[in-house]
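A.B. asks: predicted model follows, preceded by the sequence.
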Amino acid sequence: MTPSSPVATTVLHPDRLLPADDATRAIARDLYDSVADAPIISPHGHVSPDLLREDRPFADPAELFIVHDHYVTRILRSAGVDLADLGAGGGPYDPREVWRAFASRWELFAGTASGYWLRDEFVELFGLREEPSADRADAHFDAISGQLRLAEYRPRALFERFAIDVLATTDDPLDDLSAHRELAADATLRGRVLPTFRPDAYLDPQAPSFVSRTEALAAWSGSPVADYDAYLDGLRARREYFIAHGAVSADHGVRQPFTVELEHDEAARLYRRAVSGRLSEDEAEVFAGHMLLMSAEMSVRDGLVMTVHPGVLRNHSTETFAAYGPDTGHDIPVATEYTRALRPLLQRFGTAADFHLILFTVDETVYSREIAPLAGFYPSVFIGAPWWFLDAPDAIQRFRSATTETAGFYNGSGFIDDTRAFLSIPARHDAARRSDAGFLARYVREGRLSIRQAERIALDLVDAIPRRAFKL
């Protein structure tokens, strides 16, 4: 009789992600322990406020871990899994079959950030000690499903368990923010849930919905859609509405951080052409660059932190976009330039009092060449945390090495999870804390920091630094 193969078990090493050599690891372990249980500050992300307002039980493991997480679905797609079979685009799907497709391909996630976070979630939240596999797919599906029916696995209970102090969402400028009003008025919910003003579709004439969005803005303000000044006033008014509901930042997802200052009449002319759908591609880029600069002017006036997330070619697969829509795993990074592109904006507002501009990138080459030097001079500029494809443990180490010697630790934003996957938030923050503890420990061992300095910085990276950058 042939013996069965041993079951692959999952054990989370207590010193995971910490340095390999014993002496540095010992220092890193102490630094990590000092911040491991600190509250989570998540000032930029994409969790819906309705998740907490409605507090409904999660439907099933597939809906929770796979269907809405393009970090996961893109890897499965790379192995030939049809996105339709994963529930892409809101289509029907069989949760158990989705889970089986994932579990039978678990080896695809080895070494990836997604695999690291998922393993952390499976063990820490659900106590799964065996690696996902085709053989154990149904057993794991049933085990997680059973726990999801328990009160302690509903969104609010997990929000408390995760010790989230601040959670920012991403919201359309015309959203009525009713979910945020209800959450803010609920004294039983500890921690703040803040809206974030996301105006991309209202500023970029190349956005597919630009005309309909500007028409809706004009209807809300009761002004003619072709009136450029009324358009600006409408954006300002909606920003004030967000501020009144707790918003601290406005987020801009642009292809390139290009800025240009136009004379008023030229901007008005381009705007009129934009709302009539008659702008050329070059004109559209100029107008969008002008509106990015105008958004900075608005932030100087109203105090909203300005975050800029550039450098992604959205919807790279036209076929996939047509079938399933956006956010389905085929947004691909491109090279990004900041120094010249942002100069018009920084010439006007780089030293403006209380203006905060947080620059993100998915182009690692610009950390040491452009972003860190900009943050090391302009009081308004902060280095955004490693984002998206760069939020993995090794990439975080490279980020620290690329930026610290030029701009230090205190010109940054602190870690930002930038996620739709609610259950991954503590895993992501824990990975960043471990990575930073290892980086600081190396500096201590090399005589570049004292242990007291490292202890202070470790704490500030998870508390004082994000609070300062996002005006919390």
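C.D. replies: Cool, the structure landed. Numbers count the residues shown, from 1 in each chain.
A.B. asks: from now on I want contacts and neighbour counts done on CA atoms only, so please keep to that.
C.D. replies: OK.
A.B. asks: quick one: contacts for the residue most central in space within the chain?
C.D. replies: Closest to where the C-alpha atoms of the chain average out (Cα atoms, centre = their mean) is Asp418, at 1.5 Å. Asp418 makes contacts with 42, 44-46, 387-388, as judged by Cα atoms under 8 Å, 6 or more residues apart in numbering.
A.B. asks: what subset of those residues is buried?
C.D. replies: 42, 44-46, 387-388 (16 or more other Cα atoms under 10 Å).
A.B. asks: out of the residues you listed, who's nearest Val444?
C.D. replies: When the buried ones among the contacts of Asp418 are compared for distance to Val444 (Cα to Cα), Trp387 wins out at 26.6 Å.
A.B. asks: would you quantify the distance from the closest one to Pro393?
C.D. replies: Distance of Trp387 to Pro393, computed by Cα to Cα, to the nearest Å: 12 Å.
A.B. asks: okay, pairing it with this:
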Amino acid sequence: MTPTSERPPADRGWSWHPDRALPADPGVRAVARQVLDATQGLPIISMHGHVDATMLALDAAFPDPATLLVTPDHYITRMLVSQATSPGPVRDAGVRSPADLGVGPGADADPREIWRRFCAGWTALRATPTRYWLEHVLHDVFEASVAPSPETADDLFDHIAERLARPEYRPRALFERFGIEVLATTDPPDSPLDAHAALAADGWGGRVIPTFRPDVLLEPGLAGWRGELDRLSAAAEIDAHSYDGFHDALRARRQAFIRAGARATDHGHLRADTTRLSAADARALFAAALREPLAAEASAALTAHLLFEQAAMSADDGLVMQLHTGVLRDHDRGAAAAHGPNIGFDIPVAGEFTRGLRPVLEAFGSHENFRLIVFTVDETVSSRELAPLAGAYPAMRLGAPWWFLDAPDAMRRFREAVTETAGLRNTSGFVDDTRAFCSIPARHDLARRADASYLARLVAEHRLDFDEAIDTAIDLAYRLPKESYPVPETAARPLPETVA
């Protein structure tokens, strides 16, 4: 129960506290408030996410609350599905699988019924960052006066649906309202980038930019790898069915992304191994993969080599290399077959970076044109491996707490684990890593509160001056994301004829 002194008046309806996620100690909280004030009005630099650029290019009204807020958000769907066999409101509401929340082929198509199930499961989200983000979205973005519950579900659905019909709730209007300065999407290597071209033609060039993600091409053990080569060849207009042609096609596509405004690549493999093979061994494995899918060990070896080659390309063309590793995708293979990928069954594994990144860092760790940003969901390696690496190699920065660590206590643990070894300026600033467009300001708000809380403690312990805390908060919220993802210098270079 909320303490009486802090309980909102009964006639105010649903509200939430302005000091949410700030320290409990009154003295430290007062400092954190002042630090937070310095960042609250700053624009959002969203340099890694999964929002669909087509949504912004079309700028059509969102269809309904469930399609916008529930079905595409695997943070919500995974939590509700995890309660599907337990006695309680989620099971009582009829949630048995992701399909009951609109996910996958044959899913329930009734948005209102999906919304009712979500509202019935609201209590399952207590104390999670998902709950925090949703409260922000519902309260601040959609001006809801009541919290989700079985009793309020229909009225809340109608309230949000009415808002979505207004012009000021279309994607571009919300983009402006959210204060987003730059939004990076994540795009497959064969993407025609049509939506980005349309946005640029409308004067949005440089505001919504693509990110090059070639994972499917660097995993020769996948059964569909040959088909990916066909698509790469068509997109690049270069035959990618040979070792040299493959790399030429990738270079061509990277240049196409740079012309569309890209600043980074993104790599989401299971391991961070970048061991380079001899030229003869690499060519032999590539040729073998063209004949049939490689065995696991050989496939992992070729992936590591190809990841090294991507680093070499980044050192040449200036695209920042983002490395997100350590997640076993589609842990429930039956659920993935039935409902599709990205439904919440991606589970972290232990990471290893010291040996895995050594080949790339020895080759490019001091290269002036190379920048590597490393993310992890394995907290145990942050202080042991990643902070010492980032504190030594000029090219490396640490990415923000990501995915399952995108939460208040995990953000605090991250700062405590890495700052004393890597410092603050060897981190990249916050990335929201979301498909849930309306949650972007909520996620950045929470990150700014977590950083304000950490910096306030340093001030209270006389480890940092107050003015330095203010300046650092602005660094973390705004300056460092811009510095960490510069525009590639190659964007201004004349292009070779093969990629013009």
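C.D. replies: That came through fine. It should be emphasised that the depicted structure is a prediction, and the values quoted were computed from it without experimental measurement.
A.B. asks: TM between them?
C.D. replies: Scored against TM-score structural alignment, normalised by the length of structure 1, the superposed chains reach a TM-score of 0.96; 466 aligned residues with a Cα RMSD of 1.5 Å.
A.B. asks: quick revisit: could the buried ones among the contacts of Asp418 of structure 1 go into CSV alongside secondary structure?
C.D. replies: Formatted as CSV, the buried ones among the contacts of Asp418 of structure 1 follow (DSSP: H, G, I helix; E, B strand; the rest coil):
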residue, secondary structure
Ser42, strand
His44, coil
Gly45, coil
His46, coil
Trp387, coil
Trp388, helix
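A.B. asks: tell me the one of the residues you listed nearest Leu459 of structure 1?
C.D. replies: Distance to Leu459 of structure 1, by Cα to Cα, is smallest for Ser42 among these, at 15.3 Å.
A.B. asks: mind checking what the closest one lines up with in structure 2?
C.D. replies: In structure 2, the residue paired with Ser42 of structure 1 is Ser46, using TM-score structural alignment.
A.B. asks: correct me, but its match touches Phe175?
C.D. replies: No: Ser46 of structure 2 is not in contact with Phe175 according to Cα atoms under 8 Å; the separation is 11.3 Å.
A.B. asks: what's the match for the residue nearest to the centre of structure 1 in structure 2?
C.D. replies: Using TM-score structural alignment, Asp418 of structure 1 lines up with Asp433 in structure 2.
A.B. asks: do you know how far its match is from Met47 of structure 2?
C.D. replies: In terms of Cα to Cα, Asp433 of structure 2 sits 8 Å off from Met47 of structure 2.
A.B. asks: what's the neighbour count on Phe126 of structure 1?
C.D. replies: Neighbour count of Phe126 of structure 1, defined by other Cα atoms under 10 Å: 16.
A.B. asks: for the stretch 1-150 of structure 1, which segments count as helices?
C.D. replies: 22-35, 49-54, 61-62, 70-78, 95-103, 113-126, 137-148 (DSSP state H, counting those that start in this stretch).
A.B. asks: I misspoke; the intended subject was the stretch 201-350 of structure 2.
C.D. replies: Using DSSP H, counting those that start in this stretch, helices in the stretch 201-350 of structure 2 cover 225-236, 243-259, 279-291, 296-317, 333-339.
A.B. asks: in structure 2, which of the contacts of Asp418 of structure 1 remain in contact?
C.D. replies: For those, the contacts that are reproduced in structure 2, applying both residues aligned by TM-score structural alignment, their matches' Cα atoms under 8 Å, are 44-46, 387-388.
A.B. asks: what's the closest of the residues you listed to Ser104 of structure 1?
C.D. replies: Trp388 (25.2 Å).
A.B. asks: which residue in structure 2 lines up with the closest one?
C.D. replies: Using TM-score structural alignment, the equivalent of Trp388 of structure 1 in structure 2 is Trp403.
A.B. asks: just Ala134 of structure 1 next, same as before
C.D. replies: Aligned partner of Ala134 of structure 1 by TM-score structural alignment: Pro150.
A.B. asks: cool, and Glu263 of structure 1?
C.D. replies: By TM-score structural alignment, Glu263 of structure 1 lines up with Ser278.
A.B. asks: so how far is Asp316 of structure 2 from that match?
C.D. replies: With distances taken as Cα to Cα, Ser278 of structure 2 is found 20 Å from Asp316 of structure 2.
A.B. asks: more neighbours: which of these two?
C.D. replies: Taking neighbours as other Cα under 10 Å, Ser278 of structure 2 and Asp316 compare with Asp316 leading, 16 against 10.
A.B. asks: which ones are touching the more buried one?
C.D. replies: Neighbour list for Asp316 of structure 2: 369-370 [criterion: Cα under 8 Å, 6+ apart].
A.B. asks: gap between it and Arg251 of structure 2?
C.D. replies: When Cα to Cα is applied, the distance between Asp316 of structure 2 and Arg251 of structure 2 equals 10 Å.
A.B. asks: what of Met47 of structure 2?
C.D. replies: In this structure, Met47 of structure 2 and Arg251 of structure 2 are 22 Å apart, going by Cα to Cα.
A.B. asks: in structure 2, what range does stretch 458-471 of structure 1 match?
C.D. replies: Using TM-score structural alignment, stretch 458-471 of structure 1 pairs with 473-486 in structure 2.
A.B. asks: which of the contacts of Asp418 of structure 1 lies closest to Ser401 of structure 1?
C.D. replies: The closest of those to Ser401 of structure 1 turns out to be Trp387 (Cα to Cα; 15.8 Å).
A.B. asks: right, and that closest one touches Phe360 too?
C.D. replies: Yes: counting by Cα under 8 Å, Trp387 of structure 1 touches Phe360, with 6.7 Å between them.
A.B. asks: which one is Leu459 of structure 1 nearest to, not counting chain neighbours?
C.D. replies: Among residues not flanking Leu459 of structure 1 along the chain, Val35 sits closest, at 6.1 Å (Cα to Cα, 6 or more residues apart in numbering).
A.B. asks: one more: Ala113 of structure 1?
C.D. replies: Nearest non-adjacent residue to Ala113 of structure 1 (Cα to Cα, 6+ apart): Ala392, at 5.1 Å.
A.B. asks: for Arg156 of structure 1, what are its contacts?
C.D. replies: The contact partners of Arg156 of structure 1, taken as Cα under 8 Å, 6+ apart, are 52, 55, 189.
A.B. asks: counterpart of the second one over in structure 2?
C.D. replies: This means Asp55 of structure 1. Using TM-score structural alignment, the equivalent of Asp55 of structure 1 in structure 2 is Asp59.
A.B. asks: quick one: its match and Leu174 touch, right?
C.D. replies: No: taking contacts as Cα under 8 Å, Asp59 of structure 2 lies outside contact range of Leu174: 10.2 Å.
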